[in-house]
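A.B. asks: Got a predicted structure here, sequence first:
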Amino acid sequence: MSNVRLVNINKIYPNNVQAVFDFNLEINDKEFIAFVGPSGCGKTTTLRMIAGLEEITSGMLFIDGKLCNDVAPKNRHIAMVFQSYALYPHMNVFDNMAFGLKMRKVPVPKLDKNGNPIKAIDKKSIKKYQKQLKTFESQLEIAKESAPESIEEIQRNIDATNEKIKYYSENEVEVQKFVRRSKAEINDRVFKAAKILQLEKYLDRKPDALSGGQRQRVALGRAIVRNAKVFLMDEPLSNLDAKLRVQMRTEIIKLHQQMNAITIYVTHDQTEAMTMADRIVVMKDGYIQQIGAPKEIYDHPANKFVAGFIGSPVMNFFEGKIEDDKVTFNNVSINLNDNQKELVKEKNTEVYVGVRPEHIQIEPNENGKYTVNIVETLGSELLIHFNIDENTMVCAKVITDKVIKVGQKINVSFKTNSIHLFDKETEVSYF
């Protein structure tokens, strides 16, 4: 079983700009995790630290229980898919998928002239674990001052590393040499990946003869052939048109289910995160805002930022006030239910009121209080925009057979059980 654990991860660049702050996350075997947030939130930087393409300033990264801060990217058992396909234009699909396998050597036992494995003290491993031990010891000193909750775990790593140093110092192990994979193994891996991705009939084509979706599948195939424990995907669908994005979302989900590996998926598109992930990590300005299942984050956002970022169309926000078991805003008054009353006790009475468009009910009425400004037709749904007061435009999403036109008068009601309240100062959610 695979797992990835990030403990108190920080990233500070040489110019003292901090991109990631105290990132903590445990990813379980076969889990699909999405990092989502606006540009500059630190999601790609975090992914690159997991990949080994960015140095970790402080904190610990474990892959399958192994500390990987100083492990080379090629030895982390990961595969990465980028936004750009990064295909070799002069190679056909087969060679693009096989290239990494052809170039990378794999360890096999070194044999003596009688065909028996050669054994010796593994000085290289001893040196490697001695280096790891120094890293753990320095982390222990830091943890004593700033992260006491990590001391026990670091001490376990120190003890385990000392055991490894002792083992390799006292026991001879098989000497290994590095050789290239056989042509048969490479062919087998490429053909299996091509079958999964439905690329079998395109193996002889070069990238310029492929569609955008096919090129992205080749890039995915190049990752699949590595048989990695962890797949890292950095906005892989950004270059595709809307229809292809929907198609590729489905293909990536199916692929994840077939590979039985961890997938970490970075996107700024909350729709991708909501439809694909088992859990979502919402980030802003280098900080984790919330971690949870898509429905949990949608129904119970931790703060105003998460509420506004997750969901399309975006949540409507109003400045409001709690008084007499009611919340009032923009000449609207809503009675709080018993559970809501309990949750707002002794809280700041100045709030932001959040209402999702689908939780606003519209009723055409020639004597209605509000006037429709804009109507967007989305198949069976209508997005209706109207002014709740002189300066505040509201969006409602409704499914109706009734004809609603610009300029028409309407009455509006809000679903009491579905409103959200956020502290005016901290923007933290009350419910």
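C.D. replies: Received the coordinates, thanks.
A.B. asks: use CA for all of it now, contacts and neighbours both
C.D. replies: Will do.
A.B. asks: Contacts for the helix or strand in which residue 33 is found, please.
C.D. replies: Taking DSSP states H and E as the definition, one finds residue 33 inside strand 32-36. With CA atoms under 8 Å, 6 or more residues apart in numbering as the contact definition, strand 32-36 has outside contacts at 27, 43, 256, 262-270, 273, 276-283.
A.B. asks: now do 7 Å
C.D. replies: 43, 262-268, 270, 273, 277-283 (CA atoms under 7 Å, 6 or more residues apart in numbering).
A.B. asks: If any of those are buried, put those into a PyMOL selection.
C.D. replies: To isolate the buried members of those in PyMOL, using 16 or more other CA atoms under 10 Å:
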select buried, resi 43+262+263+264+265+266+267+268+270+273+277+278+279+280+281+282+283
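A.B. asks: next, the one to line up against it:
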Amino acid sequence: MFDLRAIRENPEAFRKAWNRRKPGLGDAVDDIHRHDAALRTALTDKQEAEKLRNETSKLIGKAKASGDEAEFERLRKVVADAKETIEACAEQEEAARKELNELLYGLPNLPLDDVPEGEDEEANVEQHRWGDPKRLNGPKDHADLGEALGMMDFETAAKMSGARFVLLSGKLARMERALASFMLDLQTLEHGYTECSPPFLVKDQALVGTGQLPKFSEDLFKTTADHWLIPTAEVPLTNIVRETIIEASYLPRRFTAHTPCFRSEAGSAGRDTKGMIRLHQFNKVELVSVVANEEEGLAELERMTTCAEAVLKRLDLPFRRMLLCTGDMGAGARKTYDLEVWLPSQNTYREISSCSYCGDFQARRMDARYRPEAGAKPEFVHTLNGSGLAVGRTLVAVIENYQNEDGSITVPEALRPYMGGLEVIA
């Protein structure tokens, strides 16, 4: 959501920012003004009618007591007309508010000025690289390696659930669990995140708060019990502070959780149909931060991204950091870094983490505020979220980067304590 007063006072700033997202999107400013004007007119007319009704009602008793029947009837007519006006204005108010909210809830966040302008990933800007990509002799992809080991089964998963699911077993299943435990230990013990075990089912308002609803419902799975499966732990972790006023001493807050994530992958038909890159269900270790303002938020974005990078460094997986352009960012973000890990079979880097600063965009939708000091007026918090990391894609990267010519997989040193000292999966 957005500050209506700010849009009224500086409409061109919003028009320019939304046009950077998508040419022509800034025209929404005109629609906002139109619905806002209709809402304010309805409110003013209703208030004036209520005032007239209340003042006139006081005079009716005097007219009746004086025996002035004509004046009594005239005043009764004024009150009746005022009531009709109040009801009509209330309907106009509700309609205008609904249209305004539908428009505002469907608009993306405003990109920061240093975010490069562009339509898609081609305009993203590389920030830095780490590690030397491993040049292997005829590298196999993770699916072929996993199936040959008898520990990655897409066919059996499809019998149970359809396409875009996988059944891991044996040592690969243990490695997936080891990766999640390793990530959680790193983020909690060394980086100060508080581990949480949140619900995997949430109500509409939780998804509205983080920005997935109402616009992106087709990307989600809804249950018959009127709950939604979480697309990421960002949703429950960020909603920890919804509808609260917290003290400044509580900030910053940093949460992490390992959860399954469920996504319909709408619009991705034909993309990454083979293997574990794009599944309907996958595991992820999520990072969420709650801070006081933009200055702290931008510093936290650098910190969070570094925390995610630490996982890749400990696993010795080559990666690069990308600053996303305006057209490739998520709708709720003001600035986003993607981490892309090297996959030998594809001879390229693929996304494994996305860390975003959202400003007060989510906080306004959740009514999450903090009090800068005792007695001060509450202000909206600022939120961030990121992957630390996507567990399935990290498993993919480990399998491909640590593959051996005989089809076995060397276990990274950082994972061996979590796998009982196992050095090779064969």
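C.D. replies: Sure, I can see it. Note that the coordinates shown come from a computational prediction; the quantities given were computed from them, not determined experimentally.
A.B. asks: What would you report as the TM-score here?
C.D. replies: Laid over one another, the chains give 0.23 as their TM-score (TM-score structural alignment, normalised by the length of the second structure), with 168 aligned residues with a CA RMSD of 7.4 Å.
A.B. asks: Out of the contacts of strand 32-36 of the first structure, which sit inside strands?
C.D. replies: 262, 263, 264, 265, 266, 267, 279, 280, 281, 282, 283 (DSSP state E).
A.B. asks: Turn the residues you listed into a markdown table, including distance to residue 393 of the first structure.
C.D. replies: Formatted as a markdown table, these follow (distance: CA to CA, whole Å):
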| residue | distance to residue 393 of the first structure |
| --- | --- |
| 262 | 42 |
| 263 | 40 |
| 264 | 37 |
| 265 | 34 |
| 266 | 32 |
| 267 | 29 |
| 279 | 32 |
| 280 | 30 |
| 281 | 30 |
| 282 | 27 |
| 283 | 27 |
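A.B. asks: wait, which of these is closest to residue 410 of the first structure?
C.D. replies: residue 282 (36.2 Å; CA to CA).
A.B. asks: got the contact list for that closest one?
C.D. replies: 35, 36, 37, 288, 289, 290, 291.
A.B. asks: Buried ones in the strand holding residue 33 of the first structure, by neighbour count?
C.D. replies: Buried residues in strand 32-36 of the first structure, defined by neighbour count with 16+ other CA under 10 Å: 32, 33, 34, 35, 36.
A.B. asks: Please find the angle between the direction vectors of it and strand 279-284.
C.D. replies: 20 degrees (axes from the mean of the first three to the mean of the last three CA atoms, to 10 degrees).
A.B. asks: hang on, the earlier thing: which one of the ones in strands among the contacts of strand 32-36 of the first structure is nearest residue 308 of the first structure?
C.D. replies: The shortest approach to residue 308 of the first structure among these belongs to residue 282, at 11.5 Å (CA to CA).
A.B. asks: Report the separation between that closest one and residue 265 of the first structure.
C.D. replies: Residue 282 of the first structure sits 12 Å away from residue 265 of the first structure, going by CA to CA, to the nearest Å.
A.B. asks: cool, residue 130 of the first structure as well?
C.D. replies: 34 Å.
A.B. asks: cool, residue 60 of the first structure as well?
C.D. replies: From residue 60 of the first structure to residue 265 of the first structure the distance is 20 Å (CA to CA).
A.B. asks: same thing with residue 43 of the first structure?
C.D. replies: For residue 43 of the first structure relative to residue 265 of the first structure (CA to CA), the value is 9 Å.
A.B. asks: same thing with residue 152 of the first structure?
C.D. replies: To residue 265 of the first structure, residue 152 of the first structure is 31 Å away according to CA to CA.
A.B. asks: Please apply the same query to residue 8 of the first structure.
C.D. replies: On the measure of CA to CA, residue 8 of the first structure and residue 265 of the first structure end up 20 Å apart.
A.B. asks: what sits up against the lengthiest helix in the first structure?
C.D. replies: Longest helix in the first structure by number of residues (criterion: DSSP state H): helix 123-146. For helix 123-146 of the first structure, the surrounding residues in contact (CA under 7 Å, 6+ apart) are 150, 151, 154, 158, 161, 165, 168, 169.
A.B. asks: mind listing what's buried in it?
C.D. replies: Those would be 126, 129, 130, 132, 133, 136, 139, 140, 142, 143, for helix 123-146 of the first structure by 16+ other CA under 10 Å.
A.B. asks: same check, this time on stretch 148-155 of the second structure
C.D. replies: In stretch 148-155 of the second structure, counting by 16+ other CA under 10 Å, buried: 149, 151, 152, 153, 154.
A.B. asks: From residue 343 of the second structure, how far out is the first one?
C.D. replies: Spatial separation of residue 149 of the second structure from residue 343 of the second structure under the definition CA to CA is 19 Å.
A.B. asks: where exactly do the helices run in the first structure?
C.D. replies: Under the criterion DSSP H, helices of the first structure are mapped to 43-51, 93-103, 123-146, 151-170, 183-196, 212-224, 242-259, 270-276, 294-299, 304-309, 338-343.
A.B. asks: still on that earlier bit, with the buried residues of strand 32-36 of the first structure in mind, which one is nearest to residue 184 of the first structure?
C.D. replies: The closest of the buried residues of strand 32-36 of the first structure to residue 184 of the first structure turns out to be residue 32 (CA to CA; 31.7 Å).
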